[in-house]
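> Kindly return the folded structure for what I paste below:
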Amino acid sequence: MPDPGSAPSGRIPTARELRRWRRYLADERAESAVYRDLAARRSGEEREILLGLADAEERHAAYWLRLLGDDVGAPVRADIRSRFLGVLARRFGSVFVLALAQRAEARSPYASDADATEAMVADEQIHEEVIRALATRGRNRLSGTFRAAVFGANDGLVSNLALVLGIAGSGVSNEFILLTGLAGLLAGALSMGAGEYVSVRSQRELLEASRPDPAAADAVPLLDVDENELALVYRARGMSADEAQARADEVLRTHRTVDETRTDEHEEIGTGTRAAVSSFLFFGSGAIIPVLPFLFGMQGTAAILVAAILVGIALLATGFVVGVLSGGPPLRRALRQLAIGYGAAAATYLLGLLFGTNVS
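Purely as a prediction, here's the structure:
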C-alpha cells in the first residue's frame, strides 16, 4: 500500500488528485454510516452483514486517509447521493434504501481510477452483490403487496384519466365528467380489490395443492430399501433418473424429509386480504388524481391539461419507485410509465372527440 502523503507512483499528488481523494474519503465514511444506520434497524444475520459492509467501507476510508497523509485538509461533504441515502437510512431503513444503496455500489468510480487498488475495485463489486441479496429478501417479503399497490395505482391513474378525458372529449357537462370520474374510481377500486383477493387466494391454494404431503416423510423409514418408489417422486419433480435415484438413496440413508429443499412461495405472493386492501387503496389514490381539477370546479381545456399534468407527475413517480426497487434504470422506467399512460389517455380522448355529442 502506498506511503502516506504520496501518490501510488511515488510522485507528489496534484491539487486535483487531492480533491478527488478527499471526496472518496468523505463518500466512504458516509457509506459506512449508511450501513451502520441500516444495521441499527435490523437484527440477527442481516445486522451482522451490514456491519461487515460498514467495516469494509471504513477500511477503504483508511486507505484514502493514509494516501492523503498530511494533506487530508478540512473534512469535505460527501456527494449529494450519499448524503441523501444517509438521511433515508436514518429515518426509514427499508428495502427502498437497500435498492438505492445497490445502485450506489454499482456506480463506484474505482474501476476507472488508477489510484484505487484492485482489491478495492473487487470489494465494491462484491458489495453490490451483497446489497442485491439483502434487497432481494426485502423484495420477496413485500412482492405480493407491492405488486398489488403498483398495479392498483397505475391502473387508477391510467384508466380514470382515459375515462375522464374520453368523456370530456365528447363535449358533456362538467358535472357529468365529475360523476363519471368518481363512479370510475369507486367501481375500479372495488373491482381491483376483489380481483386481487381472488387472484392471490387462488395462487396460494394452487401452491398449497402442489406441496408434498408432510405425512409422506413418516413413510420414509418404513420403505423397502431395495424396492420403493421414492425415486419416482424426484423424477416427477423434474430430476433425471440418476439424480432422482441418488437423492432417494440419500433420503433413505439419512431419513431426512422428502421435501427438505423446497422454499416457501407464500411469503413472496403475500396474502389475499393485504393484496386486496393495497389494490383498493392505491387504485383509489391514483384514480382520484385526474378527477381533482373537475372536483375543484375547473372546466374545459384547462381542466384537461391540469389532469394530464398531475397524472403525468404521478406516473413518473411510480415508474421511478418501481425502477429503484427492481434495480432497473429509474428514469427509463418512469418515462415508460408516462408513455403508456399518456398513450392510453390520448386514444380515448380522440375517440371522445370523434364520437362526441354536445349533451350538456
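> From now on I want contacts and neighbour counts done on CA atoms only, so please keep to that.
OK.
> Residue 261: which element?
Of the helices and strands defined by DSSP states H and E, none includes residue 261.
> gap between it and residue 251?
Per Cα to Cα, to the nearest Å, residue 261 is found 12 Å from residue 251.
> before we go on, could you also do this sequence so I can check it against the first one:
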Amino acid sequence: MDEQRPGLSDPSPATLRRWRRRLADEREEARVYRELAERRHGEEREILLALAEAEARHAAHWERLLGERIGRPRRGTLRMRTLAFLARHLGWVFVLALMQRAENRIPYGAPDVPASIVADERIHAEVVRGLAMRGRARLSGTLRAAVFGVNDGLVSNIALVLGVVGGGATPGTVLLTGLSGLLAGALSMAAGEYVSVSSQRELLSASAPDEAARESIPRLDVDANELALVYRARGMSAEEARHRADTVLRRSRTGPLPELPGVADPEVVGTGFGAAVSSFVFFAAGAALPVLPFLAGMAGGAAVAVAGAVTGAALLAVGAVVGVLSGAPPLRRALRQLAIGAGAAATTYLLGLLFGATVV
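Below you'll find the predicted structure:
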C-alpha cells in the first residue's frame, strides 16, 4: 500500500503541498477531458470521458493520501487552468496537442508517485496522441494551406519590403511594392494549393478499389482465384494476403460484402477550393503585416523597425502554433521560424544596399 511507503505516513509540509498540487492538477485534467468530450460525439466522446474517469481515479489516490489534511480545494496550475479554458473556447486539436505534452510532464522519478499512475499517464499520452492524429488528419489540407500561407506571406513580403528599402526606394514605392507582393503572392499561393490538393484528391480517387471488383467477390472460385493478389498488391505479405483472402471469401458467402483494401480517404486532404481560399486569406494576412507601418504613413528607420517587430512577433506565434500541433517543442519551432524570416529579410536588405536599386 502507498500509505506504508517511507515518508508517506508522516509527510512533511512540503510533501503535503505537493500532494495538494497534484490533486488539483488531476481534477483540472479531468475537467479538461470532460470539456473536450462535450464538443465531440460517438467514439471520441467515449474515449475522452474514459480519460476523465481515469484522472478522477488518480485524484482519488491523492485524496486518500491527504485524508483529513486535504485542506481547502485548490486550483490547478496556470497551465492546466489555461487548458481548461482553451478546451471550452478553442479548437479541440490544438488543446489535445497541448494535453499530449501535459501528460508527458508527470514526475516519473518522484518516489511518491505510484507506478500504476505513471503507467496510466504514459498510456494516456498515447491515447491523446491517437485522438490528436485523427484531428490533424481531418485538418491536414486546409491547415497546411493556412500555415504555409501565413508563413510565406510574412517571410516573402518582409524580405521584399526590406529589399526595396535597402535599395533606397521612397515610402510610396515601398508601399506599392508591398501591396503588389501581397496580391501576387496570395493569388499564386491560392492557385498552387488548388492544383496541389485537387491533384492529390484525384490520385487518391484513382487508387481507390473498384466497386465492381468488390461485388464480384462472392462469385469467385473458392479453389482458384486471384483475390490474394489484390492484398499483396496493396502491400501485404504473401502469407498474410492468402489468409485475408480466405477469410474474406468465407464471410462473403454468409454476410455483407467485405471492403477491399484501399488508400487514404480523399477527404483527409481537404478540397481544392477550401485549400485555395485558406491559402489566399492567410497569405494576404501574413503579407499585410510588413506593409502596415507604411500604410500608416510611417517612413525610414521607424517604419522598418515596426515592420520588423510586428513580423517577428507573428513568425514566433506561427512557429509556436506549428510546434504545438505537431507535438514538437513550441519555443524551438518559434525561434526557428523567426531565424528563417530574419535571414531572408537580412539577405534581401543587404542585396538592396549592395546594388543600390534605382526606382523609377
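> picking that back up, and residue 261 and residue 251 of structure 1? Which one has more around it.
residue 251 (20 against 6; other Cα atoms under 10 Å).
> ok, the more buried one touching residue 257?
Yes. Contact status for residue 251 of structure 1 versus residue 257: in contact at 7.2 Å, counting by Cα atoms under 8 Å.
> What residue in structure 1 is paired with residue 222 of structure 2?
With TM-score structural alignment as the criterion, residue 222 of structure 2 lines up with residue 225 in structure 1.
> cool, and residue 128 of structure 2?
Using TM-score structural alignment, residue 128 of structure 2 pairs with residue 131 in structure 1.
> Could you do residue 62 of structure 2 as well?
So residue 62 of structure 2 corresponds to residue 64, using TM-score structural alignment.
> list the contacts for its match?
21-22, 24-25 (Cα atoms under 8 Å, 6 or more residues apart in numbering).
> try 10 Å
By Cα atoms under 10 Å, 6 or more residues apart in numbering, residue 64 of structure 1 lies in contact with 2, 4-5, 18, 20-26, 28, 58, 72, 115-116.
> ok, now residue 249 of structure 1?
225, 230-231, 243, 255.
> between residue 251 and residue 257 of structure 1, what contacts are shared?
With Cα under 10 Å, 6+ apart as the test, residue 251 of structure 1 and residue 257 both reach 217, 220.
> Could you look up the SS state of the residue of structure 1 most remote from its centre?
Each residue of structure 1 has a distance to the centre, and by Cα atoms, centre = their mean the biggest one is for residue 226: 50.0 Å. Residue 226 of structure 1 carries the three-state label coil when classified by DSSP: H, G, I helix; E, B strand; the rest coil.
> what about it, distance to residue 246 of structure 1?
For residue 226 of structure 1, the distance to residue 246 of structure 1 - Cα to Cα - is 13 Å.
> what do you get for residue 224 of structure 1?
16 Å.
> Endpoint to endpoint, stretch 32-47 of structure 1 covers what distance?
13 Å.
> that older thread, where's the match of residue 62 of structure 2, which helix or strand?
Using DSSP H and E, residue 64 of structure 1 falls in helix 44-68.
> what range in structure 2 matches the helix or strand just after that helix?
For helix 44-68 of structure 1, the following helix or strand on the C-terminal side (DSSP H and E) is helix 80-91. Aligned by TM-score structural alignment, helix 80-91 of structure 1 falls on residues 78-89 of structure 2.
> re earlier: quick one, what contacts the closest residue to the match of residue 222 of structure 2 other than its chain neighbours?
Closest residue to residue 225 of structure 1 apart from its sequence neighbours, by Cα to Cα, 6 or more residues apart in numbering: residue 252 at 7.2 Å. Residues counted as contacts of residue 252 of structure 1 (Cα under 10 Å, 6+ apart) are 220-225, 230, 246, 258.
> Among these, name the ones in helices.
If you go by DSSP state H, the contacts of residue 252 of structure 1 have 230, 246 in helices.
> which of the contacts of residue 252 of structure 1 are buried?
The neighbour count (16 or more other Cα atoms under 10 Å) marks 220, 230, 258 as buried among the contacts of residue 252 of structure 1.
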